[in-house]
Each structure stands twice: as structure tokens, then as C-alpha cells.
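Visitor: Based on what follows, work out the 3D shape:
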Amino acid sequence: MDGSIGRDAHRETAVRRGSLLVASPEMTDPNFAETVVLMLDVDDGGALGIVLNRPSAVTVAEVLHDWRDTVAEPGVLFFGGPVSTEGALALGLLADPRDPPVGFRELYGPVGMVDLDTPVELVDGSLSRLRIFAGYAGWGAQQLEQEVARGDWYVVPSELVDLFRADPVDLWRDVLRRQPGELAWHSTRPADPDLN
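Guide: Next up is the predicted model:
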């Protein structure tokens, strides 16, 4: 046994809307090394998600001025992934799940996408958290399934606390650390196991 949990049969591999993809320590693609990706859409045609732990140095006030007072701390744009980086997606958490605002599309529970073309005044007060992402991560049909099977990603459940952390620097390690069994060990594993 090589110690890689990426091929263990007992590990969850079904990617669903709302699940997290956690990059394995062997992930070498610089777009995804040590990332945590929230899955927004998964179907037979492919999958779409946003990287939760890549804040940029650009403030929301600089690029989407009207939304500056609505976003969660830190008030910066996050890199959602390498696809369509000139566009923006907004992830929101409802203050009251019984009262979604105009422009809100539910993903699961109180979490959903917010249409940034919606006037801010129609949304303000109805969300307890909002984060804006430049770009997204996308996979074609069967591409993500192949990457998971190869051991590039761990598929784990998300928790609300993962989505809007003020300091997302340790998100990758924290998500791994709370997983059962051997998967938690990877939170302390170096990228090059030979250095251990």
C-alpha cells in the first residue's frame, strides 16, 4: 500500500452540488494546488465550482463598487478558478431562508448564487454573507470523475463555516483535518512525501 487515500474504495467519490473538492497533496496544477472548491453544478455534461481559498489583492470596491458594503470580510475579490476570470460570480448565505431576495438562486439550504445585475438595494439585508469570485473552475463530461479516480481530489461534505471564512489561508488543512480516518493525516503531509 502506497499510503495514498486517493484510491481507497471506502472514500466518497460522488461529486454533488454543495460538496467540496479538496486538492490532494499530489496536485501540481498551480491553479488548484492546496485549494478547496465548492461544487455549484454537476451533471452529465460536466461540473462547475469555485475555489474558496484564493483571495486576491483587489478590493470589491475597486471593481464592483455598489457591492462593497455587502461582501463578507475580507472585502476582496476571490479567484474562483481559471475559467472566465473577467466575469464574476457571487455566493450568498440567506439571513432568513424563508425570504430569498430577487436575484437569488438556491444551491442547497440557505446557500445560493446572487445575480450581480440585481440592484444592491433589493438584496441588502436579506443576506448574512456574500462573497464575490472572479472566474470559476470547470470540467467537461467525465473529466472531473477521472481526476477524482486518479486521486487528484478528495470529495468531502461542505460546512457553512467553510464558505465565508474571514481568513481562508488554512481552509485546505482545516477541511482535511476534520475528516475521518486516514484522510485527516493528509493535512500535515508535505507536498513531496520524500521530504517527510
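
Visitor: all contacts plus neighbour counts: C-alpha atoms, from now on.
Guide: Noted.

Visitor: Ala72 reaches Leu163, doesn't it?
Guide: No - using CA atoms under 8 Å, Ala72 makes no contact with Leu163, being 10.4 Å away.

Visitor: In terms of neighbours, single out the busier of these two.
Guide: Leu163 (23 against 17; other CA atoms under 10 Å).

Visitor: Tell me how far Pro168 lies from Ser187.
Guide: Distance of Pro168 to Ser187, given as CA to CA, to the nearest Å: 15 Å.

Visitor: contacting residues around Val60?
Guide: 67-68, 71, 75-77, 132 (CA atoms under 8 Å, 6 or more residues apart in numbering).

Visitor: That one and Ala134, how far apart?
Guide: 10 Å.

Visitor: who touches both of these two?
Guide: With CA under 8 Å, 6+ apart as the test, Val60 and Ala134 both reach Leu77.

Visitor: So what touches whichever strand or helix holds Ser84?
Guide: Using DSSP states H and E, Ser84 maps to strand 83-94. Residues outside strand 83-94 that contact it (CA under 8 Å, 6+ apart) are 79, 100, 110-116, 126-138.

Visitor: to compare against the first, here's another:
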Amino acid sequence: MTEPERPGTPVEEELSGRLLLASPALSDPSFAGSVVLVLDADESGALGVVVNRPTDIEVASVLPAWASAVGEPATVFRGGPVAPENALALGLLATVPSPEDPEPPGWRGVRAGLGLVDLDVAPELLLGSLAALRVFAGYAGWGPGQLEGELALDAWIVIDALPGDPFSPHPEQLWRSVLRRQPGRTSLLSTWVADPTLN
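Guide: Okay, the predicted model is just below:
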């Protein structure tokens, strides 16, 4: 189910900026039905954020200075089980910078205009550059070799992200909609339901 690794390329270099969709075989309640955007992956492990689990907490109530950049639903998302007390923000630049351009202050690029926003910088330094912003409580993390082991067990489906995926206004539909646009048999998974009598 996962895409094959390119010969001679470490799997971690292939994952940053891509989506991990929980396969129907993944029963861990922390991740069942989840869509994870991988933010960083190397030999020491990987981390990402679950992009399809909004909470009821309004961003305006906890980070009012950033609220104007947040799209619908304008809530904090449950980014994962690690450090849920910490906030992490993901942004999309209005214009994709060229490799020679300096990064805006408070910005760490992940891939093609997508990056992490430092919520401690003055918002006015970045707000004019952002097309989208999403705030997460916590993140998903894997130790060395852990994610590769899960991929080998077909626990995750690796899919290229579209720029708008992490900022979908309908996060509850994201798992199915991402699968539906895939070619071949992968798209059939979008019809999967947990109750086998409904399949």
C-alpha cells in the first residue's frame, strides 16, 4: 500500500512535507482515521501533526493576535499525543519563495511555501505573508526506525500533499477526499467503513 522507496534514497528524505494516511489496519485510537503531515524526518526519528482533528477551542481565545490568519474551522487542532500542552503553528505563504530568498522572520520552511510559524515572534512580521495558518496542540512523534517499521507493516499510506490539504475547511472529510483523488486501488479505500457489515 505504501509507495516504494526510491533506490539509494533514505526513506526519511522522502517523507518531509508529505501526508501519512492511517490505513484501515491501524487500530491505535490516537491515529485511527488520521491524516498526518510530516514536518521533519531524519535518522533520529520523525515528527508531524494530525491535520484532521479540530477541537472546540477557538484560536481567538488563546492566540488572539494570530486569529485573523486562521481559516475555518478557526479552532485549535489536536496535533498528536506528544506534548499536548504546547502550541505549534503551520503556515502557507501567499507566494512561494525562490531558494535564494531569505526566509521571513519566525518562519521555518518545510516544503514549497509550507512551513512552521514561530508563535513567539511579533505577528505583524508574518501576517502579511501568510495565505493560511493553522494552530495545533501537540504533535505526533516517532523514534529512530519506528516510522519505517510502521510503513513496512502497511500501517500508513504515504501520499503527496496538496498545498491546501493541511488547511482544509472540512477536516472531517480529509481522509476520504485525499484517498478519493488517488489513482487505482488506493482510491477504493475512501469507501472503507469501520463496521464490516456496511462495507
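
Visitor: do you know how far Ala94 of the second structure is from Leu114 of the second structure?
Guide: Applying CA to CA to Ala94 of the second structure and Leu114 of the second structure gives a distance of 10 Å.

Visitor: Could you do Trp175 of the second structure as well?
Guide: For Trp175 of the second structure, the distance to Leu114 of the second structure - CA to CA - is 20 Å.

Visitor: same question, Val193 of the second structure
Guide: Distance, Val193 of the second structure to Leu114 of the second structure, by CA to CA: 31 Å.

Visitor: Which of those two has more residues huddled nearby?
Guide: Leu114 (24 against 11).

Visitor: after the strand or helix carrying Asp40 of the second structure comes which helix or strand?
Guide: When elements are assigned from DSSP H and E, Asp40 of the second structure belongs to strand 35-42. As assigned by DSSP H and E, the chain's next helix or strand after strand 35-42 of the second structure is strand 45-50.

Visitor: Need the residues that contact that next one.
Guide: 12, 34-41, 77-80, 136, 138-147.

Visitor: what about the longest strand along the first structure, how far off from the second structure?
Guide: Secondary structure of the first structure read by DSSP state E shows that its longest strand is strand 127-140. Here the mean offset of strand 127-140 of the first structure against the second structure after fitting is 0.4 Å, by mean CA distance after the TM-score superposition for the first structure.

Visitor: Measure how the next helix or strand after that strand sits relative to strand 46-51, angle-wise.
Guide: Stepping forward along the backbone from strand 127-140 of the first structure, the first helix or strand reached (DSSP H and E) is helix 143-150. Using axes from the mean of the first three to the mean of the last three CA atoms, to 10 degrees, one finds that helix 143-150 of the first structure and strand 46-51 are set 70 degrees apart in direction.

Visitor: so which strand or helix has Glu73 of the first structure?
Guide: With DSSP H and E as criterion, Glu73 of the first structure is part of no helix or strand.

Visitor: Correct me if wrong: it contacts Ile132.
Guide: No - here Glu73 of the first structure does not reach Ile132: they are 11.0 Å apart, not a contact under CA under 8 Å.

Visitor: more neighbours, these two?
Guide: Set Glu73 of the first structure next to Ile132 and count neighbours by other CA under 10 Å: Ile132 wins out with 25 against 14.

Visitor: what's the spacing between that one and Ala14 of the first structure?
Guide: Where Ala14 of the first structure is concerned, Ile132 of the first structure sits at a distance of 27 Å (CA to CA).

Visitor: before we move on, what about Val37 of the first structure?
Guide: 14 Å.

Visitor: Of the two, give the one with the bigger neighbour count.
Guide: Val37 (28 against 10).

Visitor: Touching, the more buried one and Ser24? I think so.
Guide: No - with contact taken as CA under 8 Å, Val37 of the first structure and Ser24 are classed as non-touching, separated by 11.9 Å.

Visitor: shared neighbours of those two, which are they?
Guide: Counting by CA under 8 Å, 6+ apart, nothing touches both Val37 of the first structure and Ser24.

Visitor: Now the residue most central in space within the second structure: closest residue in space, sequence neighbours ignored.
Guide: When CA atoms, centre = their mean is applied to the second structure, the residue found nearest the centroid is Leu37 (2.2 Å). Spatial nearest neighbour of Leu37 of the second structure, excluding adjacent residues (CA to CA, 6 or more residues apart in numbering): Leu19 at 4.6 Å.

Visitor: give me the element the one you found is part of.
Guide: Residue-wise, Leu19 of the second structure maps onto strand 18-22 under DSSP H and E.
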